[in-house]
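**Student:** Just to be clear, the model below is a prediction. Sequence and coordinates:
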Amino acid sequence: MNKETKNSPDLKSGKGDKDYSKYFDFSDAKLIREEDGKATYRIKGRTIQINAAPDYKEEKQRGKEEIKVHYDFELPEEMKQFGAGKYAYIMTYGCQMNEHDSETIKGLLEQMGYASTDDRNMADIILLNTCAVRENAEDKVFGELGHLSHLKREKPSLILGVCGCMSQEESVVGRIMKKHPFVDIIFGTHNIHRLPHLVKEAVFSKEMVIEVWSKEGDIIENLPKKREGIKAWVNIMYGCDKFCTYCIVPYTRGKERSRRPDDVIAEVRELARQGYKEIMLLGQNVNAYGKDFEDIEYRFGDLMDDIRKIDLPRVRFTTSHPRDFDDHLIEVLSKKGNLMEHIHLPVQSGSNEILKRMSRKYTREHYLELVKKIKTAIPDVVLTTDIIVGFPGETDEQFEETISLVKEVGYDSAYTFIYSPREGTPAAGMEDNVPEQVKRKRLYRLNDVLNEFSKKNNEGLKGLTLEVLVEGESKNNASVLAGRSRTNKLVHFEGPRELIGQFVHVHITETPTFYIKGEWVREQEAAV
């Protein structure tokens, strides 16, 4: 990516072929008009305006187009009080990146005058910010749309929108058009900044408005964000170029684009000034940060080293790809300070053959050597991971290789998944030949092994006193406080609510599998 520019004539839409026929059964769809690159149809009594729609082929392309950085976003004057006296309800699915996108969406809506509400019945606009990683996430969204259809009938003025990663899928957009015509807005991950314009179009035209850019847009730096709590997410890059065969993310999030170092550091400094206790640096593959810079030699390790010097209590990052986890980054993380000794390092499988079929571009041996380097440099590091079972063609022997790797690494915890095909990915064309019953049996076995290590690793903390950032009350017991240790362990203890948002010391007394319990050590005791 070239140096930043402050010129912003036209933000790139990535609009490609204007033939939208694949989204329709033209026995019930009629083209009304075409103008300015937009096509308007009539289907099942609803008029649909398509500004741009997703295209898998375009989403897969990785060209050398220059990505510009814009600093002059400004809400149109006529939209600044558009939502005055009205309420907005946002439902977020999926990863931290989606959560962070929702903060931007809430920031935009707040600038438009909307107030947030947790009661969907009060809402004048409802947006579902969606995840496309797994099939069940998609099922949840369509189930929710079914529930919201009743609310839409009761309140016709309600603006209902679907955005996020699901919106970048051709099949999803087509399904919404045909089966959920009451939806008012569909937009994707590349054009969140266009939300005010899309709301305006939907309200005044009374049409469904679809604008999903297949190609990634430029980087918009000064979008508003509505953050809450003591922790903050900071995007350092967008997109992914790894193209693992099972993963839809390179299609829904576009090619890798890194934010300029000065912009990231300025945002982190401002969050520190505002009193945030912890930040999480986000990227689909944070280790690839800076690879797209053409004018400077500056990578993720350099960024972490610079952020380490900022007066901020805690810094975390997610997520890492083993292939890009270099020695310099390990060296920087070993300096600790405000860099936490917890690393999430997805492995996905312990079998070289399955890793090859997944196109992970590393071997079991490479991964284990990386783990060895990390543990040598950071002896008290806690490692967590992601693992998929039942990938097409996975044999019992290959699954056992995953079990043996889990035992060798000794993870503290893991996100485990049964493989489910995602339309548009290479793996979706592979024969899904592992029976569902076998997949479930493998998942249960894997989780049992992981739980053994979680329990064992937790037991090693018994009797220790840990620094804990108190995040709130326990979900299951209001008289118990919950927080996180430096290694991201969930810690429960009893104490006054005034401790929420503070760092305290907790003496660990009990070590269940999924969290640890302790007693609050008052500061004068901790100092002894």
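**Tutor:** Perfect, thanks for sending it. Numbers count the residues shown, from 1 in each chain.
**Student:** CA atoms for contacts and neighbours, from now on please.
**Tutor:** Will do.
**Student:** Residues touching stretch 387-398, excluding its own?
**Tutor:** Residues outside stretch 387-398 that contact it (Cα atoms under 8 Å, 6 or more residues apart in numbering): 346-351, 353-354, 399, 414-419, 427, 430-434, 438-439, 442-443.
**Student:** Go ahead and build a ChimeraX selection from the buried members of those residues.
**Tutor:** To isolate the buried members of the contacts of stretch 387-398 in ChimeraX, using 16 or more other Cα atoms under 10 Å:
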select :346,347,348,349,350,351,354,399,414,416,417,418,419,427,432,434,439,442,443
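**Student:** So in this structure, which helix runs the longest?
**Tutor:** Longest helix in the chain by number of residues, with DSSP state H as the criterion: helix 436-459.
**Student:** same for it, what does it pack against?
**Tutor:** strand 382-389, helix 396-409, strand 413-418 (3 or more Cα pairs under 8 Å, 6 or more residues apart in numbering; DSSP states H and E).
**Student:** what about versus this one:
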Amino acid sequence: MSASPQAIVTLGCRLNIAESEALRQLVTASHGGRDVAVVNSCGVTNQAVKDTRAAIRRLRRDRPGAELVVTGCASDMDRAAFAAMPEVDRVVANAAKLLPAIWGPRANIAPPRRHTRGFIGVQNGCDHACTFCAIPQGRGSSRSDPIGEVVHHVATLVEGGQREVILSGVDLTSYDDRGARLPALIERLLAQVPALQRLRLSSLDPAEVDDHLFALLTQEPRIMPHVHLSLQAGDDLILKRMRRRHTRAQAIALAQALKVARPDITIGADLIAGFPTESDAAHANTLAMVTECDITHAHVFPYSPRDRTPAARMPQVAPDLARARAAALRDASAQRRTGWLAAQVGTVQPVLIEKPGDRGHTPAFADLRLDAPARVGTIVDARVTAATPTHLIGTPE
């Protein structure tokens, strides 16, 4: 969760981060000196909904005189409950939150903000029916921004000083602009915005990584070597009950092929622990996948039942057991991450300096801290001199 000086509080996914950046511009332009606070909510798990409610209460304590607006997936899933909270002045539908008219007549004149990395939502909604997921209730069916609009948006950000752009979506690999899929978007973007130095992609569905996308991920140097896969589980029966579209073997084959074709690629993954009916053996299969796919960046969630989803009606795993299994998955990934970071000592890495204090990320998404000053927004070649379990330490060349 993050908050800005404009009191935009963001929970959840990278798409929410991208949308919150647009919200910040809209609110700033429209309201001028008025105090407006926005919570951009997440409803992916029960805990996310609880966190949203806590964020609303905290923001009201911090901004007692502000107009407090709630939007996002959680508020769409239960609009009446959020509207009834005494702290909330207004609930804005998720589908309408980026419409300038929602925020006022001057909202469309906000200037772009300067950052080193820009999150851009290019796809929204989902047409799949994973049994655990409530996001279609909050985001609707899949829809994609036109390629021309995306290219223009990225060009504007790059002209404003951004060195890196992250394309995000609820189901990014379903991107489809009148038949032009995600690889076509990427190629147009790289060709028409030659000043864009770094491009990253948010979570990819393994079932949708075709030969064209695979070639871009492994051969295009401006696409950063960090692939985050929406794996969810490593057991075939659980994947079937989740209604995922890939098998365990397919996921492992994809991760290993990516590493062979581009050895510096790091693999990230979304994993759910304690899905209904998950046995000890099924959990062991997912745990083994961390090693077999060399997952160094794991986003692990203990399963949380969501109303009106098929998985909520399946036999549940005890919450304490789900949390313990989640901890085991995190520990396994952390061990691989520690080894991966240690192996980079002595290498030279180009680091985009993103935060005061000389912190940034390498192309493979290692957190690196310089031992000498560097200007935010610059890309610095740094020789890695040490590694901790969580980050690298480097010296500018």
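**Tutor:** Great, that's in hand. Keep in mind that this is a model prediction, so the values were computed, not measured.
**Student:** just to revisit the earlier point, how distant is the longest helix of structure 1 from the center of its chain?
**Tutor:** 25 Å (Cα atoms, centre = their mean, to the nearest Å).
**Student:** Mean per-residue distance, it versus structure 2.
**Tutor:** Mean deviation of helix 436-459 of structure 1 relative to structure 2 after superposition (mean Cα distance after the TM-score superposition for structure 1): 1.7 Å.
**Student:** For that helix, which outside residues touch it?
**Tutor:** 389-390, 399, 403, 406-407, 410-414, 416-418, 510-516.
**Student:** Could you measure from the nearest residue to I219 of structure 1 once chain neighbours are set aside over to L195 of structure 1?
**Tutor:** Leaving aside its sequence neighbours, I219 of structure 1 sits nearest to V69 (Cα to Cα, 6 or more residues apart in numbering; 4.8 Å). According to Cα to Cα, to the nearest Å, V69 of structure 1 stands 19 Å off from L195 of structure 1.
**Student:** and these two? which has more neighbours close in?
**Tutor:** Each of V69 of structure 1 and L195 has its neighbours counted (other Cα atoms under 10 Å); V69 has more, 22 against 19.
**Student:** Excluding chain neighbours, what is closest to the residue nearest to the spatial centre of structure 1?
**Tutor:** With distances taken as Cα atoms, centre = their mean, M97 lies nearest the centre of structure 1, 2.6 Å away. In space, and not counting its chain neighbours, M97 of structure 1 is closest to L282: 6.7 Å by Cα to Cα, 6+ apart.
**Student:** Then D324 of structure 1?
**Tutor:** Of all residues not flanking D324 of structure 1 in the chain, N287 sits nearest, at 5.3 Å (Cα to Cα, 6+ apart).
**Student:** ok, now A207 of structure 2?
**Tutor:** A207 of structure 2 sits nearest to H246 (Cα to Cα, 6+ apart), 5.5 Å away.
**Student:** who's in contact with the nearest residue to P373 of structure 2 once chain neighbours are set aside?
**Tutor:** Nearest residue to P373 of structure 2, sequence neighbours excluded (Cα to Cα, 6+ apart): D358, at 6.0 Å. Neighbouring residues of D358 of structure 2 by Cα under 8 Å, 6+ apart: R369, L370, D371, A372, P373, A374, R375, V376.
**Student:** Can you select the buried ones among the residues you listed for me in PyMOL?
**Tutor:** Filtering those down to the buried ones (16+ other Cα under 10 Å) takes a single PyMOL command:
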select buried, resi 369+370+374+376
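**Student:** re earlier: what's the match for the residue nearest to D324 of structure 1 in structure 2?
**Tutor:** Counting by TM-score structural alignment, N287 of structure 1 corresponds to T173 in structure 2.
**Student:** isn't that match right up against E208?
**Tutor:** Yes. Assessed by Cα atoms under 8 Å, T173 of structure 2 is found in contact with E208 at 6.0 Å.
**Student:** what about the two, which has more around it?
**Tutor:** Taking neighbours as other Cα under 10 Å, T173 of structure 2 and E208 compare with T173 leading, 23 against 16.
**Student:** Regarding the more buried one, what is its secondary structure?
**Tutor:** Of the three states, T173 of structure 2 takes helix under DSSP: H, G, I helix; E, B strand; the rest coil.
**Student:** what does L190 of structure 2 give?
**Tutor:** Under the three-state scheme (three-state DSSP), L190 of structure 2 adopts helix.
**Student:** That one touches Q197, doesn't it?
**Tutor:** No. Using Cα under 8 Å, L190 of structure 2 makes no contact with Q197, being 9.1 Å away.
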